[in-house]
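Engineer: with the sequence up front, the predicted model follows.
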Amino acid sequence: MSQMAKELSTKEVVSKIEKENVQLIDIRPIAAYNGWALEGEQRGGHIPGAKSIPLQWTGYMDWVEVLEEKNITKNLPIIIYGYSGNTASTMAHKMRELGYGELFIYNSFVTEWSADEALSLEQLARYQQLVYPDWVNQLIKGNTPPKYDNDDFVICHSHYDNIEDYHRGHIPGAIPIDTNSLESTETWNRRSPDELKETLEKLGIHHDTTVVLYGRFSAPTFNEEKFPGKSAGHLGALRCAAIMLYAGVNDVRILNGGITSWETKQLPLSTEAISPTPINDFGADIPGCPEIMIDPPEAKELLAADDGDLVSIRSWEEFIGERSGYHYIKKKGRIPGAIFGNCGSDAYHMENYRNFDHTMREFQEVEQAWKEGGIIADKHIAFYCGTGWRGSEAFWNAWLMGWPNVSVYDGGWYQWCNNPNNPVETGIPEQAPKSQKTMAQ
């Protein structure tokens, strides 16, 4: 039998954090780490400096890789905390089997740490807009979930010209939303204000409606699929969410992890097709938040400004011009002066912004990667990609963090490269900082 991990008091945890180089691991669900009080704690959030490694993840074969990715070393002491002593002890046992030696458990997070205003907690600034499966389940059952005071909601199952994905199984009560209803099929830019108004009214969405969006991710393969976007429904959901926020929907929420998180909780799916209940008037002028989307003139202003940056959320191969990233885009290269913000392997994957269960990556990790690449909250940051999907997901990361001035350059590479008067660059930019170049590794 392996050696038991020592239990620490709150005073001992505080002392170790102040005096020693310790590693903290928060094994609670990601929602709790972000700020949701799931077990009645007086304050939500996590102990500053803690890494999020939910105990649930240990059920995946490749969970050990997460320890390496988060730089959890065997050379420093580790403090593990969760909602109960049993879960912390279970994680300690699993880590000891992997060769981690100096392990401690802390069991008083709820009763003491969260109850003491003198002890710091960190949380995602807009965590309430990133909801979890049980929150949505409470909503559809007619209960009132936390941080919700509305009586009008619509749940949207996002897809790109793939209604079969909705019929395959969706959250009960959800209506389908085709990304094409919010994007032009010619330019892939957001539709006009009049078109957005018509779409939202047909969907029964008022500017005061709470809208919950999610999609399904089905591992699209660029080389084998003519329309890979049809398998990237959750990425499409984040695109729809950004456009709705731009239009002026006041309460837009994302189901963290999409339908994968719902299925992981073994919650029921429905195949009953739900028709929206149209309304007569959106109730506000569109766009309600015009600053969220920018076009070429504003993008060029950012490129020339000292207090703004255009950030490319594309793969390294796209950024340096080795491939365009899309079947329908022939030109290769990047917008000169843009900063590399990375995404993942291709135009339909966002590995560097997600955990392996498709939940959003720990927000401090994203912020640190951006900082190393020169992307900071003090500037006006506009994210772009090929046509807006990946740029929208990066935007949501920054917006949820509470960054004050973030946008999506809506037209992206597709719009830029189709204008022969716009300059284009290829190759590794000489002025790029080393950290920017290594983000692709």
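Structural biologist: In hand now; what should we look at? Numbering: from 1, shown residues only.
Engineer: please make it C-alpha for all contacts and neighbour counts, starting now.
Structural biologist: Will do.
Engineer: please enumerate the helices of the stretch 151-300 of the chain.
Structural biologist: For the stretch 151-300 of the chain, the helices defined by DSSP state H, counting those that start in this stretch occupy 163-168, 193-202, 233-247, 258-264, 296-304.
Engineer: here's the one I want to compare it with:
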Amino acid sequence: MRTQNHPDYLVSTQWLASALSDRDVLVFDCTTRIVPDERTIYRTEPVIDRFLAGHIPGAQFVDVQKDFSDSTHRYKFMLPPADQFAERASAFGIEPGKTVVLYSTMDPWWATRVWWLLRVFGHERVVVLDGGFDKWAAEQRPVETGPALPREPGRFTVRFNPRMVASRDEVLAAIGSDAVCTISARLPSQFAGIDGNTYGRPGRIPGSVNVPAASLLDAETKTYLPLDVLRERFAHLPVADRRVIAYCGHGIAASADAFVLAMLGYDNVAIYDASLSEWAADHSLPIEVG
């Protein structure tokens, strides 16, 4: 179902520059890099070195895997238990009344992943910085170096929203259903099963359609495309009157699709959290290529 647009989920560097002195505005760098690895195809690591070299004044650094993922799960970047998330969010000073601003360098979907996590656990006042640190630095705005400055802890309040999370069983039941639109956020060649990490088997969830996360951005500036252009990216899909489930490899790039759909006013959007890391590894589940 589509309600009103929410362009306010995305904030400009100019807006943030004017809000940095506000004690109720908390800024976080969520940058993670993907590193090729002969044994595991790739690995992920937090980009703390780049944060130490320069970050937006007052920002804290979030290690998405360590701070906001379930460290006991067999798959990476899985939704953590509510009490674990609340403990970490509180340690970062996040609590009701605080506006959380998220950014990343390079791939912006690390910021949208944390945006989704905070929304899942009930924090409404959370936004993404358009263009991330790349745009901030390009505009020669002030930066800090070194470790993050100490911040008073908060008291995060959990209000879990299960409608924003899709399970394997729900995705399986959605195949062939006229009530669900399943969207892959992977690149077209990965969607077709031609290249990229296969997570065990190449291809896509049957019946799913492709809206690559990268297609939602300006390739040079890494800023999001105008709202009317973003609307066109989804105009050919039956998202208006259906539940939408987004997926990718680990539920990271899928968060960019979910974020844009939320900006466009669609309020029945979920992420298949385990995504292809679970689906492709389970040979009992169907998969399509080509």
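Structural biologist: Received it, and whenever you're ready, just let me know what you need. Everything numeric here is computed off the predicted structure, so don't read it as measured data.
Engineer: hang on, the earlier thing: out of the helices of the stretch 151-300 of the first structure, which is the most enclosed?
Structural biologist: helix 233-247 (a mean of 27; mean count of other CA atoms under 10 Å).
Engineer: now do the same for G215 of the first structure: its match in the second structure.
Structural biologist: Using TM-score structural alignment as the criterion, G215 of the first structure maps onto S104 of the second structure.
Engineer: distance of its match from L172 of the second structure?
Structural biologist: 33 Å (CA to CA, to the nearest Å).
Engineer: what's the neighbour count on the equivalent of R334 of the first structure over in the second structure?
Structural biologist: With TM-score structural alignment as the criterion, the equivalent of R334 of the first structure in the second structure is R204. Taking other CA atoms under 10 Å as the criterion, the count of residues near R204 of the second structure is 27.
Engineer: name the nearest residue to M164 of the second structure, ignoring sequence neighbours.
Structural biologist: Taking CA to CA, 6 or more residues apart in numbering, and ignoring the residues beside it in sequence, M164 of the second structure has A270 as its nearest neighbour in space, at 4.0 Å.
Engineer: quick one, what contacts the spatially most central residue of the second structure?
Structural biologist: With distances taken as CA atoms, centre = their mean, R113 lies nearest the centre of the second structure, 2.2 Å away. Contacts for R113 of the second structure were tallied using CA atoms under 8 Å, 6 or more residues apart in numbering; they are 251-253, 255-256.
Engineer: didn't R191 of the first structure look like it was pressed against K197?
Structural biologist: No. Between R191 of the first structure and K197 there is no contact under CA atoms under 8 Å: 9.6 Å.
Engineer: any common contacting residues for the two?
Structural biologist: In contact with both R191 of the first structure and K197: no residue, using CA under 8 Å, 6+ apart.
Engineer: where along the stretch 301-441 of the first structure do the strands fall?
Structural biologist: Applying DSSP state E, counting those that start in this stretch to the stretch 301-441 of the first structure gives strands spanning 308-312, 339-340, 380-384, 406-409.
Engineer: packing partners for the first one?
Structural biologist: Going back to what we said before, that points to strand 308-312 of the first structure. Strand 308-312 of the first structure makes packing contacts with helix 296-304, strand 339-340, strand 380-384 when contacts are defined by 3 or more CA pairs under 8 Å, 6 or more residues apart in numbering; DSSP states H and E.
Engineer: cool, the shortest one as well?
Structural biologist: Strand 339-340 of the first structure makes packing contacts with strand 308-312, helix 434-438 when contacts are defined by 3+ CA pairs under 8 Å, 6+ apart.
Engineer: and the ones you listed: which comes nearest M91 of the first structure?
Structural biologist: Nearest to M91 of the first structure among these is helix 434-438 (32.1 Å), distances taken as CA to CA.
Engineer: buried sites along that closest one?
Structural biologist: 436-437 (16 or more other CA atoms under 10 Å).
Engineer: do stretch 183-196 of the second structure as well
Structural biologist: Applying a neighbour-count criterion of 16+ other CA under 10 Å, the buried positions in stretch 183-196 of the second structure are 183-187, 190-193.
Engineer: now render the residues you listed as JSON lines, adding distance to S90 of the second structure.
Structural biologist: Listed next are these as JSON lines, based on distance: CA to CA, whole Å:
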{"residue": "I183", "distance to S90 of the second structure": "33"}
{"residue": "S184", "distance to S90 of the second structure": "33"}
{"residue": "A185", "distance to S90 of the second structure": "31"}
{"residue": "R186", "distance to S90 of the second structure": "33"}
{"residue": "L187", "distance to S90 of the second structure": "36"}
{"residue": "Q190", "distance to S90 of the second structure": "38"}
{"residue": "F191", "distance to S90 of the second structure": "38"}
{"residue": "A192", "distance to S90 of the second structure": "42"}
{"residue": "G193", "distance to S90 of the second structure": "41"}
